[in-house]
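> Here's a sequence, model it:
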Amino acid sequence: MNRSEDFFNHIKEGNTNKGDYITLGSAMLDGETIKDAYVNVPLKTMNRHGLIAGATGTGKTKTLQVLAENLSEKGVPVILMDIKGDLSGLAQPSSGHEKIDERHEKIGLPFNPKSFPVEVLTLSEQDGVRLRATVSEFGPVLISRILDLSETQSGVVAVIFKYCDDNKLPLLDLKDFKKVLQYATQEGKKEFTEAYGRISTASTGAILRKIVELEQQGAALFFGETSFEVDDLLRVDDNGRGYINIIRLTDIQDRPKLFSTFMLSLLAEIYSTFPEQGDSGRPELIMFIDEAHLIFNEASKALLNQIESIVKLIRSKGVGLYFVTQNPTDVPENVLGQLGLKVQHALRAFTAKDRKAIKLTAQNYPDTEYYDTADVLTSLGIGEALVSALNEKGKPTPLAATMMRAPMSRMDILTESELGSLLSKSKLVRKYNQEIDRESAYELLNKKIDVAEAEEAKEKARKEKEALKKAETKQRTRRASTRQNPIIKVLSSPTVIRSVLGILTKMLK
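Model prediction:
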């Protein structure tokens, strides 16, 4: 048996394929594609999370597209974070190309152009299904972590939420939250102090500044109603294909705080809402987070800890998270250690730091007698990748340099008219794109303040009226008292007055 045949058997044995699976492509050895040596990923283990990494232009986005297509075909809904704006083409079939035909001939797979059921969502004013959540849904712990608050400030936030619960004040948007914070140290200071203890103006001031910082990144559009229901991410079409939910994020690359806030709220809501799935044999939902460094680079330590906890726990809900980034070192080690599938496209070694990073990356993959992993990482072509997955028993499959299959859908964006047509047919647009600003904490507290001010003015007027009445009474009493004095009575009598005037007249003569 020659080296190629031995390698072919090695790959086949590693991919037992007892259950449902996704074929990524065919294995390569010594730069040549081994036809029909398919590299498969069991559907059963896709909730074990994953990483798609590689230098710019090496094919990460197309790999993401291939995985999303195949998951959809298997009836698994998908969420894609579209930061570069190049994934909407999933809604249209590929136009094909001779290069694609050549690639699939080498792999040993037929190429069938297809479109897929797509829903376009947005966090901002871009066209799409509006994603929103209320402040109350976040809760005091999550809000405190997002704002990176101190322990004392987090305690104030907890008191604010407790006050709103006790007084039935809905916390829907950021203006509600700010209003209650201001009320706690101004108009409602006495009320808060009596019920919950004194709240420092320094603490509320610091929290307000953090909220303003979040608002400057566009968070005011995100907080509010109608809240998005995560169950709407689990839809399948009439043919049993899972919907691919594309979240348009092209205009928030410079607003990482908002991105982190949205990601954490979405993961927390999914974790708290979805039932425990156990070992079902297939994932419930797969989420791809493109440009993952945007989450981790700007996240506070508390936020990172929260993300790490959710990554560890959410797979029991049947949810898989896939981080897409240029270098594996963009992902914290505690998260990286939780990732079962790794698709590593080429890395470039331009500097000593790059070469060191490549050596470290190579150590994350299983040892193999067929490759010098560090060398292969720098020699992979476009649309080629090192792949390591978990088999049905949770063991790593053989490491394989892989020629990746091409996407079946369009490798380009939708035109404006195509996007408009897609959105016009969307049931979710009609459900979520009506903005609601119902009576909440902001309006109710303003009413309460207005009533209090009216009562205060009324009380002030009453007191002024009473004081005036008292003064008038006092004056009448004084006059009455003067009239009743016998000496004054005699001196002011007509007889005495005439006598005094008579004396004065004689003196003047």
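> From now on I want contacts and neighbour counts done on CA atoms only, so please keep to that.
Will do.
> Spit out the contact partners of the residue nearest to Tyr21 when sequence neighbours are not counted.
Once flanking residues are discounted, Tyr21 sits nearest to Pro42: 4.1 Å by CA to CA, 6 or more residues apart in numbering. The contact partners of Pro42, by CA atoms under 8 Å, 6 or more residues apart in numbering, come to Asn17, Gly19, Asp20, Tyr21, Ile22, Leu390, Asn391, Glu392.
> If we use 10 Å, what do you get?
15-23, 281-282, 389-394 (CA atoms under 10 Å, 6 or more residues apart in numbering).
> what does Gln126 give?
With CA under 10 Å, 6+ apart, Gln126 has these contacts: Arg248, Leu249, Thr250, Asp251.
> Only the buried residues of the lengthiest strand in the chain, if you could.
Longest strand of the chain, by residue count under DSSP state E: strand 32-42. Going by neighbour count (16 or more other CA atoms under 10 Å), the buried part of strand 32-42 is Thr33, Ile34, Lys35, Asp36, Ala37, Tyr38, Val39, Asn40, Val41, Pro42.
> what's the closest of those to Met81?
The closest of the buried residues of strand 32-42 to Met81 turns out to be Val41 (CA to CA; 21.8 Å).
> Pretty sure Arg430 sits against Thr226.
No: applying CA atoms under 10 Å, one finds Arg430 not in contact with Thr226, separated by 11.3 Å.
> okay, these two: which has more neighbours?
Between Arg430 and Thr226, counting by other CA atoms under 10 Å, Thr226 is the more crowded of the two (19 against 12).
> check contacts around that one.
So Thr226 contacts 130-134, 172, 431-437 (CA under 10 Å, 6+ apart).
> For PyMOL, write a command that selects the buried ones of these.
With 16+ other CA under 10 Å as the criterion, this PyMOL line picks the buried residues out of the contacts of Thr226:
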select buried, resi 130+131+132+133+134+172+432+433
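> all helices of the stretch 151-300 of the chain, in order?
Under the criterion DSSP state H, counting those that start in this stretch, the stretch 151-300 of the chain carries helices at the ranges 151-166, 174-185, 189-196, 201-215, 219-222, 256-273, 293-298.
> Now the first one: buried residues?
The reference is to helix 151-166. Residues of helix 151-166 classed as buried by neighbour count (16+ other CA under 10 Å): Gln153, Ser154, Gly155, Val156, Val157, Ala158, Val159, Ile160, Phe161, Tyr163, Cys164.
> here's the other one to compare against:
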Amino acid sequence: MAKDTAFTEHISSGYQPKGDYIHLGAAMLDGEVFADAGVKLPLKTLNRHGLIAGATGTGKSKTLQIIAENLSEKGVPVLLMDVKGDLSGIAKASEGNSFIDDRHKKIGIPFEPRSFPVEFLSLSEQNGVWLRATVSEFGPVLLSRILDVSDTQAGILSIIFKYCDDHHLPLLDLKDLKKVLQYATDEGREEFEKEYGRISSASTGAILRKIVSLEQQGADLFFGERSFEVQDLKRKDKDGRGFINILRLTDIQDKPKLFSTFMLSLLAEIYNTFPEKGDSDKPELVLFIDEAHLIFKEASDALMEQIESIVKLIRSKGVGLYFVTQDPTDVPSEVLGQLGLKIQHALRAFTAKDRKAIKLAAENYPISQFYDTKNLITTLGTGEALVSALDEKGRPAPLAATMLRAPMSRMDILSSKELEELIASSELCRKYNEEIDRESAYELLTKKIEKADEEKARKKAEEERRELEKASPRRRKANKNSTEKAIIKVLTSATFIRGVMGVLNKLIK
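Here you go, the predicted model:
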């Protein structure tokens, strides 16, 4: 009993916040759940970023769902990256069952089924609010890092953007950017050399190949208008609940470059537009990035550096980032070190590599007098996890093996009809789902080239006309001389003379 009391006091010392919180579940010890040792996450620390990790089928997505629901209830908007397509049920209340009731009885939390305000977003051709951004909004530095170009090529991109600014050529989509790159080393070569110096066709060719590679992953759908305004991620419903924005990414798993491009664009836009918040009672926005390895897969060193920098800085804007992945090592150590909340579901040891990964995962958590962390990670059941969080003062709270509460919303997906009805009623769809292709760099340069070609043709025709005019007097004189010579030739010909003499002889006789 003394051990139980000590354990309860130990957990309560870090998970009994005085301010607002999310009740995640109850702590466990030796398979027993302690309802009076609730694991409560202070709302004010949830902009300190986090990790949800664990093997397939251990409950990561449901943990994500639980935290998103509770944030929404507290008036905090959420953005979920739904790579597997299993989060749409948040829009409908849970049907409940006896298993959920038994779980909540152990935890000591009443179960209340609820639905939540949801907005479906799309980065590709899937139904939902279109997310778009213009090339100009990226700028040459960010675009260079995404394309992973050399320093020389990055300099050329800077010149391209400068030229477009100087000549009022909007860079909206990749078609615009490719047109200006081609123009710089073709029809506009002399113009560029005069204003900015010589641009190598080999370098522009290399950049164009990188752009084509990005297009093949679907980036041509992402770049363009109308640009999505990140402030629309912060909407609340009439009851003050934050919207849960679900980005549908089921067709994006084989396009890591596009996913990285979008994420970097989104984080940069949020950082540049959201005001500084400092320490506040709750986050402004929380992002959950499911299958987080897709961000870091095939990312260049420059891109990784940019992501790490934004992760470190965006917290001051009141924005929390939560990475959801199977293995904690999917997240770079530089990013992992910035995370205040870590929720570790079970890992399974089937190979020597698995055992090594479990050992590394265990070392990411505080040493506990109550748990053998390395062994406990392999024995956790579905819906159970190790939780390491920060208390209200930002100090590490004790490690807690936790039985998690059940989601209040549906744990299954929406039907096609339910999904279509929600998307059809969306205000943001009406705002953003309109195809816009206004006059931009591509059209303006095409007109400029056509006008230049017409001017060249006009000048050539004028020169030919003048040459003809110069040649006309000479031709008339030449023609006159030719005629006179022909007449003289005829008059002096022997045949003509004989004919004339013959006529004369006849007249004399």
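> other SSEs contacting the helix or strand that comes right after the longest strand of structure 1?
For strand 32-42 of structure 1, the following helix or strand on the C-terminal side (DSSP states H and E) is strand 50-53. When contacts are defined as 3 or more CA pairs under 10 Å, 6 or more residues apart in numbering; DSSP states H and E, strand 50-53 of structure 1 packs onto helix 60-73, strand 285-289, strand 319-325, helix 333-336, strand 341-344, strand 384-388.
> what's the offset of the longest strand of structure 1 from the middle of its chain?
In this view, strand 32-42 of structure 1 has its centroid 37 Å away from the chain centroid, taken as CA atoms, centre = their mean, to the nearest Å.
> and what of stretch 460-474 of structure 1?
Distance, centroid of stretch 460-474 of structure 1 to centroid of chain: 60 Å (CA atoms, centre = their mean).
> What of stretch 330-345 of structure 1?
On CA atoms, centre = their mean, the centre of stretch 330-345 of structure 1 falls 21 Å from the chain's centre.
> Would you mind measuring the gap between the ends of it?
15 Å (CA to CA, to the nearest Å).
> For the top helix by length along structure 1, name the packing helices and strands.
Using DSSP state H, we find that the single longest helix of structure 1 is helix 441-484. Here helix 441-484 of structure 1 touches helix 174-185, helix 486-491, going by 3+ CA pairs under 10 Å, 6+ apart.
> Can you add distance to Lys356 of structure 1 and mean neighbour count and give these back as JSON lines?
Shown next, in JSON lines, are those (distance: least, CA to CA, whole Å; neighbours: other CA atoms under 10 Å):
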{"stretch": "helix 174-185", "distance to Lys356 of structure 1": "45", "mean neighbour count": "20"}
{"stretch": "helix 486-491", "distance to Lys356 of structure 1": "112", "mean neighbour count": "11"}
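> Throw those helices into a markdown table and include distance to Glu73 of structure 1, thanks.
Below are those laid out as a markdown table (distance: least, CA to CA, whole Å):
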| stretch | distance to Glu73 of structure 1 |
| --- | --- |
| helix 174-185 | 40 |
| helix 486-491 | 113 |
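> Those: which one's closest to Glu453 of structure 1?
Nearest to Glu453 of structure 1, of those and by CA to CA, is helix 174-185 at 13.5 Å.
> What is the mean deviation of that closest one from its aligned residues in structure 2?
Mean deviation of helix 174-185 of structure 1 relative to structure 2 after superposition (mean CA distance after the TM-score superposition for structure 1): 0.7 Å.
> what inclination does that helix have with respect to helix 201-215?
For helix 174-185 of structure 1 against helix 201-215, the angle between stretch directions is 170 degrees (axes from the mean of the first three to the mean of the last three CA atoms, to 10 degrees).
> which bit of structure 2 covers helix 174-185 of structure 1?
Against structure 2, the aligned range for helix 174-185 of structure 1 is residues 174-185 (TM-score structural alignment).
> starting at the chain centroid, how far to the matching stretch?
With CA atoms, centre = their mean as the basis, stretch 174-185 of structure 2 stands 22 Å off its chain's centre.
> doesn't Ala385 make contact with Val376 of structure 1?
Yes: counting by CA under 10 Å, Val376 of structure 1 touches Ala385, with 9.1 Å between them.
> Of these two, which one has the most company?
A count of neighbours by other CA under 10 Å puts Ala385 above the other of Val376 of structure 1 and Ala385, at 31 against 19.
> quick one: that one from Met404 of structure 1, how far?
7 Å.
> Can you check which residues contact both of those two?
Gly25, Ala27, Gly59, Thr63.
> residues contacting the last one?
What it means is Thr63 of structure 1. Contacts for Thr63 of structure 1 were tallied using CA under 10 Å, 6+ apart; they are 24, 52-53, 69, 324, 343, 345, 383-385, 404-407.
> Throw the residues you listed into CSV and include distance to Val236 of structure 1, thanks.
What follows is these, written out as CSV (distance: CA to CA, whole Å):
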residue, distance to Val236 of structure 1
Leu24, 23
Ile52, 25
Ala53, 29
Glu69, 13
Val324, 25
Val343, 27
His345, 31
Gly383, 29
Glu384, 31
Ala385, 30
Met404, 26
Arg405, 24
Ala406, 24
Pro407, 20
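> Among the residues you listed, find me the one that's closest to Asn239 of structure 1.
Distance to Asn239 of structure 1, by CA to CA, is smallest for Glu69 among these, at 14.0 Å.
> Let me see the contact set for the closest one.
Contacts of Glu69 of structure 1 by CA under 10 Å, 6+ apart are 22, 63, 76-78, 90, 114-117, 241-244, 407-409.
> related to what we said a few turns ago, Leu423 of structure 1 is nearest to which of the helices and strands packed on helix 441-484 of structure 1?
helix 174-185 (28.4 Å).
> Counting by contacts, list what the closest one packs against.
Counting contacts by 3+ CA pairs under 10 Å, 6+ apart, helix 174-185 of structure 1 is packed against helix 135-146, helix 151-166, helix 189-196, helix 201-215, helix 219-222, helix 441-484.
> again, 8 Å this time
On a contact count with 3 or more CA pairs under 8 Å, 6 or more residues apart in numbering; DSSP states H and E, helix 174-185 of structure 1 meets helix 201-215, helix 441-484.
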